[in-house]
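**Q** turn this into a model:
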Amino acid sequence: MTRQMTRTANPVTCDPRTSVTKSLLGYGVIAGPVYIVVSLAQALTRDGFDLARHQWSMLANGELGWIQITNFFVAGLMTLACAVGLHRALPPGRGAIWANLSFITGIVIIWTWLSALSLHLCRHTTPEQA
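**A** Take a look at the predicted model:
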């Protein structure tokens, strides 16, 4: 009895463009769970915060508001990264619409971050500092 070993004609290579595209798409997979975990961790540890009555955006208020503001920013960046990955992965045509929608969603999240940051700065600025 003899053993026969065969090799594939096309060895698997690591294409840098494909690796980067997969990494960018991976950020879209983890953007939502990261946002939810960070928000829930704050909601459960913040004094006076009630999940039944308060919205998560209220976590951007107060001394620890920077945590939620950073959470908005990071989620927005991960969504933008996913949009770039979709743009690279999808062929031109109807599928490319999803890349554009994802990009717009990332812009909206970044805009939310900027709004929360400006609100946070306004509340913590005295008239003498303005």
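
**Q** alpha carbons only for contacts and neighbour counts from here, please
**A** OK.

**Q** after the longest helix along the chain comes which helix or strand?
**A** When the chain is parsed with DSSP state H, its longest helix is helix 16-45. Downstream of helix 16-45, the next assigned helix or strand under DSSP states H and E is helix 65-89.

**Q** in that following helix, what counts as buried?
**A** 65-69, 71-89 (16 or more other C-alpha atoms under 10 Å).

**Q** stretch 101-109 too?
**A** 102-103, 105-107, 109.

**Q** thinking again about what came up before, who does the longest helix of the chain touch, helix- and strand-wise?
**A** The contact analysis (3 or more C-alpha pairs under 8 Å, 6 or more residues apart in numbering; DSSP states H and E) places helix 16-45 against helix 65-89.

**Q** so the helix it packs on versus helix 16-45, what angle?
**A** Angle between the axes of helix 65-89 and helix 16-45 is 150 degrees (criterion: axes from the mean of the first three to the mean of the last three C-alpha atoms, to 10 degrees).

**Q** and for comparison, fold this next one:
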Amino acid sequence: MTIHTTEWTMTSDITPEAAYRDSDTFDGWRLSWLPDRRLTRTQALAGMRLDELLSDPHMVHDRMTQARVDVHADELGILREQAVILLAKRMAARLEKELRPKGDPAPPGRRARTHRTLTPTIDPPFVHG
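**A** Okay, here's the model as predicted:
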């Protein structure tokens, strides 16, 4: 896991999310997955690290990794669960865009017309009663 940083951007080698410097201010940063919040450079880096940790399926059950996730989420002022939801929504939006038929763009707020559903459904975890 590597985060590549410049004066204006932060990118990852394992996730498509990024951080970029806000052009309105000298020291403000924004995360692609948390665009409505102006952040410090330290917070933007914490957001990128958080995204990388949550993107590694091998670390899901590692308690030390989960503790680091909580620390990075706290630096952003959000809960781990909020970060997971926001990143999952971004992933779902990317998948929907990839599955949309070429040449048949959906108007804003509406799905593309197709004869079959192209959006994969995500089933909730099975719970034994």
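
**Q** can you pull the TM-score for these?
**A** Comparison of the two superposed chains (TM-score structural alignment, normalised by the length of the second structure) gives a TM-score of 0.29, and 60 aligned residues with a C-alpha RMSD of 4.5 Å.

**Q** will you turn the buried residues of stretch 101-109 of the first structure into CSV that also has secondary structure?
**A** Output for those, formatted as CSV (DSSP: H, G, I helix; E, B strand; the rest coil):
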residue, secondary structure
102, helix
103, helix
105, helix
106, helix
107, helix
109, helix
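
**Q** switch the residues you listed over to TSV; also include distance to residue 19 of the first structure.
**A** Below are those laid out as TSV (distance: C-alpha to C-alpha, whole Å):
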residue	distance to residue 19 of the first structure
102	20
103	20
105	24
106	22
107	24
109	26
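
**Q** where along the second structure do the strands fall?
**A** Using DSSP state E, the strands of the second structure run over 3-5, 9-12, 18-21, 29-31, 34-39.

**Q** contacts for the fourth one?
**A** By C-alpha atoms under 8 Å, 6 or more residues apart in numbering, the residues outside strand 29-31 of the second structure that reach it are 17-22, 36-41, 44, 47-48.

**Q** quick revisit: buried ones in the longest helix of the first structure?
**A** 21-22, 24-28, 31, 34-35, 39, 42-43.

**Q** is it correct that residue 21 of the first structure is in contact with residue 83?
**A** No. Using C-alpha atoms under 8 Å, residue 21 of the first structure is not in contact with residue 83, being 10.2 Å away.

**Q** distance of residue 36 of the second structure from residue 91 of the second structure?
**A** In this view, residue 36 of the second structure and residue 91 of the second structure are 18 Å apart by C-alpha to C-alpha, to the nearest Å.

**Q** neighbour-wise, which of the two wins?
**A** Neighbours per residue (other C-alpha atoms under 10 Å) separate residue 36 of the second structure from residue 91, with residue 91 holding more: 15 against 9.

**Q** excluding its backbone neighbours, what's nearest residue 75 of the first structure?
**A** Among residues not flanking residue 75 of the first structure along the chain, residue 31 sits closest, at 5.3 Å (C-alpha to C-alpha, 6 or more residues apart in numbering).
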